[in-house]
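Trainee: From the sequence below, what's the structure:
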Amino acid sequence: MKKILLPTDFSENSWNAITYALQLFKNEECTFFLLNTFAPAVYQVEYLLVMPQPDETLNVYKESSLRNLEMLKERMQTEFSNPKHSIETISIFNTLVHQINEEIQDKSIDYIIMGTKGATGAREILFGSNTVFVLKKVKCPIIAVPETFTYESPHEILFPTDYGINYQDEHIQPLLNLTGNNVARINILHVDKGRGLTEYQERNKQQLESYFKHSAYLFHSVQNESVQEAIANFQLKVRVNLLVMLNNKHSFFENLFFKSTINQIGFHLNIPFFVIPTKLGKK
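Mentor: Below is the predicted model of the structure:
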């Protein structure tokens, strides 16, 4: 029984991510937890920490949240009726990241699936600030679904790696669990800096290959490209349905997404982005 957390702000953007989740796991027994955190902007984090319960003035927010969650649950059951799926709702006065971490602990969440907003106007932003913050602060496999993406089964999966991680079950199993119910090929992409692989990298590559021995997979190596360029160029050749990365604190992943120059990267995804932390939160 998969346990999947679906944060929502009741936007079409979050609905798109919910529909992705329902279709991705349509053949599996799942419990979906719809989470809405209501903490108006006037309430700062410090206030939330010292105030155990919302006061009467927040009742209107609570009632609206509960009402919208029930409407959303009904919409899911009507448009994607599935006897394998059950839906629970969570409405709480808290910040999003804090509550997501609470739910991971309390419910042993397997995946988080949430929407992302694209760049708007002159600002070059990879994802909405909420999504970036969750990617940084939450230790659970997360699939971020662009607001413009219409569901496609993940037939072609792109997995960029520098082979700088000693791969463990917890790193790869979340991906294998997805590919097990979908006809999928995993494309492992390495950007060669011209020095070849070290013994450590070679061992990690062989370990990765052993994990994928029962899956369809291909190794790819490119030179004279940045990771961003390699990903973009690969997508020109292959219709990729899912981008997968391990979020290792000292890997190129962090350099790619979490530096202060994030608004200058100009790197945008139009496919779902599956991020697996190398250190999972306790379940």
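
Trainee: From now on I want contacts and neighbour counts done on CA atoms only, so please keep to that.
Mentor: Will do.

Trainee: Kindly tell me how buried residue 146 is, as a neighbour count.
Mentor: Neighbour count of residue 146, defined by other CA atoms under 10 Å: 24.

Trainee: thinking it is in contact with residue 274, fair?
Mentor: No: contact criterion CA atoms under 8 Å: residue 146 and residue 274 do not qualify, at 11.5 Å.

Trainee: Please enumerate the strands of the stretch 101-250 of the chain.
Mentor: Counting by DSSP state E, counting those that start in this stretch, residue ranges of the strands within the stretch 101-250 of the chain are 111-116, 142-146, 156-160, 185-192, 216-223, 242-247.

Trainee: nearest to residue 279, of those strands?
Mentor: Among these, the nearest to residue 279 by CA to CA is strand 242-247 (8.5 Å).

Trainee: how far off strand 156-160 does that closest one point, in degrees?
Mentor: Strand 242-247 and strand 156-160 are oriented at 30 degrees to each other (axes from the mean of the first three to the mean of the last three CA atoms, to 10 degrees).

Trainee: Next secondary structure after strand 242-247?
Mentor: Downstream of strand 242-247, the first helix or strand assigned by DSSP states H and E is helix 252-257.

Trainee: Spit out the contact partners of the residue nearest to residue 155 when sequence neighbours are not counted.
Mentor: Leaving aside its chain neighbours, residue 155 sits nearest to residue 184 (4.0 Å; criterion: CA to CA, 6 or more residues apart in numbering). By CA atoms under 8 Å, 6 or more residues apart in numbering, the contact list for residue 184 reads 154-157, 215-216.

Trainee: filter these to the buried ones?
Mentor: Among these, those buried by neighbour count (16 or more other CA atoms under 10 Å) are 154-157, 215.

Trainee: Let's have the residues you listed in CSV, adding distance to residue 201.
Mentor: CSV is the format used below for these (distance: CA to CA, whole Å):
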residue, distance to residue 201
154, 27
155, 27
156, 24
157, 21
215, 21
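
Trainee: Which member of the residues you listed is positioned nearest residue 175?
Mentor: Using CA to CA, these come closest to residue 175 at residue 157, 9.7 Å.

Trainee: The closest one touches residue 245, doesn't it?
Mentor: No: here residue 157 does not reach residue 245: they are 10.6 Å apart, not a contact under CA under 8 Å.

Trainee: if I look at these two, which residues touch both of them?
Mentor: Taking CA under 8 Å, 6+ apart as the contact rule, residue 157 and residue 245 have no neighbour in common.

Trainee: next up, for comparison:
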Amino acid sequence: MEKKILIPTNFSKYAWNALMYGLAVYKHQACTFFLFHSFHSQNFLGENISLLKESVGETAKEKSEHGLDKQLKGLSFRKENPRHQFQTISYQGSLTEGLQEAVDTHGIDLILMGAPGDNAAIHSAYDNNISRVIEKLENCPVLVIPETIQLSGNEEREIVFPTNFRNGFKMRELTALVDLSSFLNAAVRVLYINTDNKEMTEEQELQKENLASLLSDIDHSFHILTKTNVTTGVHLFIESRESDLLALYKRKQGFFSKLFNQAVIEEVDFNTNVPILILKEMS
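Mentor: Prediction:
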């Protein structure tokens, strides 16, 4: 089944790296990759991801379209998978509104966003494009990829998936996780941080069984950490096992405080040197 992948770009190295990561993940799959650029007509004010500046005689839209065409030409030299197709979207207006429109119009399966530097920083207090997209975008998962991350070889990998087992999941909410597990040859390590050192309730045990059923087609296992908070526990788990990717589930109400049942949003701060997959609650 063909996948539809949306990649916002500001024509930077880290945005290009996100595209290269996507090509590597889906190297054996039929995919349409949508290269998306948002712009504003007056000095690009407002929420956008452009590095371009208007020049005399060339409008913002022309600059945007020219940049996208240049990327298409760069991709024309890559013929690894003839089932990879590419389309471009030049959008005037808000980044998040443009991405949501593209998701709704084209039935996007996953958004890939490049992050500058070594880390994919996820924090609700940060006012940046990545946090805004994660917070506002509906019905589509987002994969944030640090600039320095590249895929090579077919070695075994693992994805860390923290949960408190207090809410259930729909299969389509986990599709991106299952896909990445399959395409990356990565086992899913479901991590429960037992912050209050209490036995799981009957409802939590039931949710654990349901999750195991949803993940039954892929390699997965369950793990528990105690005597630590969520952020520290997740970081320690990833570092100690040299895990390759972090998956987080975000419900519509709240950022990740709802995920971990924490009242203070700022206590949850993920700044990892691995890609972060944000799974979304589906309506």
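
Trainee: in the second structure, which of the contacts of residue 184 of the first structure remain in contact?
Mentor: With both residues aligned by TM-score structural alignment, their matches' CA atoms under 8 Å, the contacts of these that the second structure also has are 154-157, 216.

Trainee: Columns distance to residue 237 of the first structure on top of those, output as TSV?
Mentor: Output for those, formatted as TSV (distance: CA to CA, whole Å):
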residue	distance to residue 237 of the first structure
154	16
155	14
156	11
157	13
216	18
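
Trainee: any idea which of those residues is the one closest to residue 189 of the first structure?
Mentor: residue 157 (10.4 Å).

Trainee: give me every residue that touches the closest one.
Mentor: With contact set as CA under 8 Å, 6+ apart, residue 157 of the first structure has these partners: 184-187, 240-244.

Trainee: Would you quantify the distance from it to residue 59 of the first structure?
Mentor: 45 Å (CA to CA, to the nearest Å).

Trainee: what's the burial count for the closest residue to residue 17 of the first structure other than its chain neighbours?
Mentor: Distances taken as CA to CA, 6+ apart place residue 115 nearest to residue 17 of the first structure, at 4.9 Å, with adjacent residues excluded. Neighbours of residue 115 of the first structure under the rule other CA under 10 Å: 30.

Trainee: now do the one 10 residues further on
Mentor: The local packing of residue 125 of the first structure (other CA under 10 Å) involves 20 other residues.

Trainee: doesn't residue 269 make contact with it?
Mentor: No: if you go by CA under 8 Å, residue 125 of the first structure and residue 269 don't touch, sitting 10.6 Å apart.

Trainee: Can you give me the neighbour number for residue 144 of the second structure?
Mentor: 24.

Trainee: Roughly how far does it sit from residue 228 of the second structure?
Mentor: 26 Å.

Trainee: Please apply the same query to residue 5 of the second structure.
Mentor: Distance, residue 5 of the second structure to residue 228 of the second structure, by CA to CA: 36 Å.

Trainee: which of these two has more neighbours?
Mentor: residue 5 (23 against 15).

Trainee: that's a strand at that one, yeah?
Mentor: Yes: under DSSP: H, G, I helix; E, B strand; the rest coil, residue 5 of the second structure sits within a strand.

Trainee: Residue 185 of the first structure: what's it in contact with?
Mentor: 155-157, 215-218 are the contacts of residue 185 of the first structure under CA under 8 Å, 6+ apart.

Trainee: Now which residue in the second structure aligns to it?
Mentor: By TM-score structural alignment, residue 185 of the first structure lines up with residue 187 in the second structure.

Trainee: Without its sequence neighbours, what residue ends up closest to the aligned partner of residue 115 of the second structure in the first structure?
Mentor: Counting by TM-score structural alignment, residue 115 of the second structure lines up with residue 116 in the first structure. In this structure, residue 116 of the first structure finds its nearest non-sequential neighbour in residue 146, 4.8 Å apart by CA to CA, 6+ apart.

Trainee: Check the spacing between that neighbour and residue 273 of the first structure real quick.
Mentor: In this view, residue 146 of the first structure and residue 273 of the first structure are 8 Å apart by CA to CA.

Trainee: Ok, residue 147 of the first structure next?
Mentor: Counting by CA to CA, the gap from residue 147 of the first structure to residue 273 of the first structure is 12 Å.

Trainee: Same check on residue 84 of the first structure?
Mentor: Counting by CA to CA - residue 84 of the first structure and residue 273 of the first structure are separated by 25 Å.

Trainee: Also residue 64 of the first structure?
Mentor: To residue 273 of the first structure, residue 64 of the first structure is 31 Å away according to CA to CA.

Trainee: Equivalent analysis for residue 49 of the first structure, please.
Mentor: 32 Å.

Trainee: cool, residue 187 of the first structure as well?
Mentor: Computed with CA to CA, the distance linking residue 187 of the first structure and residue 273 of the first structure is 14 Å.

Trainee: ok, residue 34 of the second structure touching residue 99?
Mentor: No: between residue 34 of the second structure and residue 99 there is no contact under CA under 8 Å: 10.5 Å.

Trainee: Between the two, point out the one with more neighbours.
Mentor: residue 99 (25 against 21).

Trainee: The more buried one pairs with which position in the first structure?
Mentor: Aligned partner of residue 99 of the second structure by TM-score structural alignment: residue 100.

Trainee: repeat for residue 277 of the second structure
Mentor: For residue 277 of the second structure, the aligned position in the first structure is residue 274, judged by TM-score structural alignment.

Trainee: so what's the corresponding residue of the second structure for residue 238 of the first structure up against?
Mentor: Counting by TM-score structural alignment, residue 238 of the first structure lines up with residue 241 in the second structure. Residues counted as contacts of residue 241 of the second structure (CA under 8 Å, 6+ apart): none.

Trainee: Tell me how far residue 241 of the second structure lies from residue 160 of the second structure.
Mentor: Distance of residue 241 of the second structure to residue 160 of the second structure, given as CA to CA: 10 Å.

Trainee: So for those two, which residues contact both of them?
Mentor: Counting by CA under 8 Å, 6+ apart, residue 241 of the second structure and residue 160 have no contacts in common.

Trainee: In which helix or strand does residue 33 of the first structure reside?
Mentor: Element membership of residue 33 of the first structure, judged by DSSP H and E, is strand 30-37.

Trainee: Just give me the mean distance for that strand relative to the second structure.
Mentor: Averaged over the aligned pairs, strand 30-37 of the first structure sits 0.5 Å from the second structure after superposition, using mean CA distance after the TM-score superposition for the first structure.

Trainee: what's that strand in contact with?
Mentor: Contacts to strand 30-37 of the first structure, defined as CA under 8 Å, 6+ apart, come from residues 1-9, 65, 69, 73, 84-96, 99.

Trainee: what's next to stretch 62-76 of the second structure, contact-wise?
Mentor: Residues from elsewhere that reach stretch 62-76 of the second structure (CA under 8 Å, 6+ apart): 11, 35, 37-39, 52, 54, 86, 88, 90.

Trainee: Alright, that wraps it up for me.
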